[in-house]
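Asker: Give me the fold of what follows.
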Amino acid sequence: MTVPLSILDLAPISSGSDAGQALRNTIDIAKRAESFGYHRYWVAEHHFTDGVASAAPAVLIGLIAAATDRIRVGSGAVQVGHQTALSVVEQFGLLDAVHPGRLDLGLGRSGQRRAEAVASLSKPKPAPKPARVVDGLLIPEQFDFSKLVASPRWGVQTALLQQPSAVSPDFAEVVDDIRAFIAGTYSRDGIDVHVTPGEGAKVELWILGSSAGQSAEVAGERGLPFAANYHVSPATVLEAVEAYRAAFRPSGVLDRPYVLVSADVVVAPTAEEARHLASPYGQWVHSIRTGRGAIPFPTPAEAAAAPWTAEDQALVQDRIDTQFVGTPPEVAERLRTLQRVTDADELLVTTITHDHADRVRSFELLAKEWFAQDRA
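Answerer: Model (predicted):
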């Protein structure tokens, strides 16, 4: 029996297109993913980018849930440093009232992490671990985000995501407040507070993390499922899942750890075509890592014509090397390696190509290959 396979969608905007078309594409893929056999359909939260339309997960989740019937729909992740626990519970409580029992509330600590990243600039950084291969899985050298964090653009964006003088609360406190609101046990200064809609919502709470830090610890200590990020932070995925499992305590939700691991994939009938479709990926990642924000995803021809240096290549090499690109059997085998090495209970794939039809086909081909044994 293969582990479940799910989708993370950034609602990418292709060059020459717009946000409206990107969102319609997302809804179309979600409907198809349900028929392909995918377990969950998650959407991300990104801001200040010309190339990603998924800025408000709860709104987009509502559109997807209304257009589908069975597939679980959720956030990967709501960045709780930018809004209150109350607002998150109300949003997902409203969605659960209309689509009961189908929603995943994935939480990330981006707001707090932004502040910590700025504070860490003055501290000495440990030497990065060299790239290595663990039982067939590439673990590259960790990318250094310090230049990006130090940029004036980063500071302006961080300020705009919050009310003036606001301070992101501790992530563990936010998670506990969200759990208490949903359970109907929240109290402050001796006053019980109840949230409608939200209290009693049948949402599945998840914690997303990229390292062996607070997110992994919070998920483990509270007995919640944990989503580890190989597709964005491949260098730290093993540390993240190890920290989560070490911190895990059984709860009313789980009696054992449950780990989901993400991967970036592009699948096509031939390896050559898959590499062609994935060829703009490096340029797209480069735009993020240099602080511009994700650009509209180029065509392969546009990517080939763009200036590109050895320094540009080095900046994104870890992400290119850990993107799974190829035929259905090739990509499925690399996913099986990822699952085996991380001991993941579920995998989450994200795919970006310029043309919507190529993206749909990639998800379909992978699903047919992945679930072939179960259907035999």
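Asker: rest of the way, CA atoms for contacts and neighbours
Answerer: OK.
Asker: All the strands of this structure, in order from the start?
Answerer: 5-9, 40-43, 72-75, 78-79, 103-108, 132-134, 137-139, 187-188, 191-192, 204-209, 226-229, 259-267, 324-326, 346-350 (DSSP state E).
Asker: what's the third one packed up against?
Answerer: Using 3 or more C-alpha pairs under 8 Å, 6 or more residues apart in numbering; DSSP states H and E as the contact definition, the elements that strand 72-75 packs against are strand 40-43, helix 57-67, strand 103-108.
Asker: one more time with 10 Å, if that's ok
Answerer: Contacts defined by 3 or more C-alpha pairs under 10 Å, 6 or more residues apart in numbering; DSSP states H and E place strand 72-75 against strand 5-9, strand 40-43, helix 57-67, strand 103-108, strand 204-209.
Asker: most packed of those?
Answerer: strand 40-43 (a mean of 26; mean count of other C-alpha atoms under 10 Å).
Asker: what comes into contact with it?
Answerer: For strand 40-43, contacts defined as C-alpha atoms under 10 Å, 6 or more residues apart in numbering pick out 4-11, 26, 29-31, 33-34, 54-58, 60-61, 64-65, 70-78, 102-106, 348-350.
Asker: Compute the distance between Q157 and Q112, please.
Answerer: Separation of Q157 from Q112 (C-alpha to C-alpha, to the nearest Å) stands at 14 Å.
Asker: What of I295?
Answerer: Where Q112 is concerned, I295 sits at a distance of 25 Å (C-alpha to C-alpha).
Asker: Could you do H194 as well?
Answerer: H194 is 26 Å from Q112, by C-alpha to C-alpha.
Asker: hang on, the earlier thing: just send the strands of the chain back as TSV, with distance to E217 too.
Answerer: Output for the strands of the chain, formatted as TSV (distance: least, C-alpha to C-alpha, whole Å):
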stretch	distance to E217
strand 5-9	23
strand 40-43	22
strand 72-75	20
strand 78-79	17
strand 103-108	13
strand 132-134	23
strand 137-139	22
strand 187-188	24
strand 191-192	28
strand 204-209	10
strand 226-229	10
strand 259-267	13
strand 324-326	29
strand 346-350	20
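Asker: Please generate a structure for the following sequence too, so the two can be compared:
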Amino acid sequence: MINPSAKKFNSIPLSILDLALINEGSTVGQSFKNSVDLAQHAEKWGYNRFWLAEHHNMPGVASSATSVIIGHVAGATETIRVGSGGVMLPNHAPLVIAEQFGTLEAMYPNRIDLGLGRAPGSDQATAYALRRTLNSSGNEFPQQLAELRQFFEYDPSARVRAIPGEGQDIPIWLLGSSDFSARLAADLGLPFSFASHFAPQYLMHALQLYHQLFRPSKALQEPYVMLGVNIIAAETDDEAQHLATSYQQQFLNIRKGVSSKLMPPVDDIDTFFSDVERAAIGELLEWPSTIVGSPETVKRKLAAFIEATKANELIISSGIYNHEKRLRSYELVADMMG
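Answerer: Predicted coordinates for the structure are as follows:
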């Protein structure tokens, strides 16, 4: 059961969204070591959750086998909640997800979250390779979700049972970047996590719908929203802006359709952008989706974000190339919110 009480700025729960990013010049194995190290530090710093996101066919992202990495991280930590941000349900048979997360919950009781999305997390060719058919799509997501939730119910008379899975109270979250999942989460009385870190233009509309349409349920009595935000914090504004150039290069490559690992920061990012590209991705690299700066700058902009959205929780992504600098960014945010 999630506590839906409102939070003040200095006590709002903080969580982490990790993609097990693969740095240029590094390896998948090292990215997993970095994820575990980050989760262990985050646990000490008081972060609430550590979520991993399902993506496929991306040379810079190693979190494709999401449930496997969740188990790896949960086994290396003690108290932090670990989950999916999210599992892309159309890619999977609901029974398989029920069994996987039922297994995780049995191994790590009361620490597993199941965040669900309806996007493929990949291109169409990869989606076909995952599903062997494109008949399963985001349009069937409500039906797939209902089937998945049924597998978690204890019914010894059912012809097909999820074992492990049945009878387990695993928190289910709906993830979204538009109003579809906002409406569905409200109708089902489920917690909602909005991808404001890459879809800021739909944020306020989705939040309004979720709060207006929310119906209390056994899982949740009041609306509960966790919002994604990119934060790159450093000792000074200049250092943070320099670190952020890795993230900017990543977004530029995605827009160009170029597959790449996470690149090192550069001294003059303007040489990488045309005027059209700078305008096209500008809003994704600025407040409210992205906050870059010193602790003072980040705290001021984060306070404005929380005030504008009335978020119950924040889930932070930090695309920083240097692992120690990435750790420091999360530590600075935890310190300012503590």
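Asker: How alike are these chains, TM-score-wise?
Answerer: Comparing the two superposed chains by TM-score structural alignment, normalised by the length of the second structure, the resulting TM-score equals 0.91, with 326 aligned residues with a C-alpha RMSD of 2.0 Å.
Asker: And the helices in the stretch 101-250 of the second structure, which stretches?
Answerer: 124-131, 141-151, 179-188, 203-213, 237-256 (DSSP state H, counting those that start in this stretch).
Asker: The fourth one corresponds to what range in the first structure?
Answerer: Right, helix 203-213 of the second structure. Counting by TM-score structural alignment, helix 203-213 of the second structure lines up with residues 237-247 of the first structure.
Asker: mean distance, the matching stretch to its aligned residues in the second structure?
Answerer: With mean C-alpha distance after the TM-score superposition for the first structure, stretch 237-247 of the first structure departs from the second structure by a mean of 1.4 Å once superposed.
Asker: List the buried residues of that stretch.
Answerer: Using 16 or more other C-alpha atoms under 10 Å as the test for burial, stretch 237-247 of the first structure gives V237, L238, E239, A240, V241, A243, Y244, R245, A247.
Asker: any idea how far the first one is from Q91 of the first structure?
Answerer: Distance, V237 of the first structure to Q91 of the first structure, using C-alpha to C-alpha: 30 Å.
Asker: before we move on, what about the second one?
Answerer: To Q91 of the first structure, L238 of the first structure is 33 Å away according to C-alpha to C-alpha.
Asker: what does the fifth one give?
Answerer: Going from V241 of the first structure to Q91 of the first structure by C-alpha to C-alpha gives 29 Å.
Asker: What of the fourth one?
Answerer: Distance of A240 of the first structure to Q91 of the first structure, computed by C-alpha to C-alpha: 29 Å.
Asker: try P225 of the first structure
Answerer: On the measure of C-alpha to C-alpha, P225 of the first structure and Q91 of the first structure end up 21 Å apart.
Asker: who's in contact with M226 of the second structure?
Answerer: Contacts of M226 of the second structure (C-alpha under 10 Å, 6+ apart): 13-15, 173, 175, 191-196, 310-315.
Asker: Residue in the first structure paired with G228 of the second structure?
Answerer: Aligned partner of G228 of the second structure by TM-score structural alignment: S262.
Asker: How much space separates that match from Q339 of the first structure?
Answerer: The value you get for S262 of the first structure to Q339 of the first structure, if C-alpha to C-alpha is used, is 10 Å.
Asker: neighbour count winner among the two?
Answerer: Between S262 of the first structure and Q339, S262 has the larger neighbour count (other C-alpha atoms under 10 Å), namely 27 against 20.
Asker: Please tell me I have it right and that one contacts L348.
Answerer: Yes: counting by C-alpha atoms under 10 Å, S262 of the first structure touches L348, with 4.4 Å between them.
Asker: any shared contact partners between the two?
Answerer: L5, S6, I7, L8, A227, A228, N229, Y230, H231, L335.
Asker: want to try a markdown table for those, with distance to T185 of the first structure as columns?
Answerer: Output for these, formatted as a markdown table (distance: C-alpha to C-alpha, whole Å):
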| residue | distance to T185 of the first structure |
| --- | --- |
| L5 | 34 |
| S6 | 32 |
| I7 | 33 |
| L8 | 32 |
| A227 | 26 |
| A228 | 29 |
| N229 | 32 |
| Y230 | 35 |
| H231 | 37 |
| L335 | 41 |
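Asker: OK, contacts around the closest residue to F272 of the second structure other than its chain neighbours?
Answerer: Ranked by C-alpha to C-alpha, 6 or more residues apart in numbering and with sequence neighbours excluded, the top spatial neighbour of F272 of the second structure is Q249, at 7.7 Å. Counting by C-alpha under 10 Å, 6+ apart, Q249 of the second structure touches R255, S260, K261, L262, M263, P264, P265, V266, I269, F272, F273.
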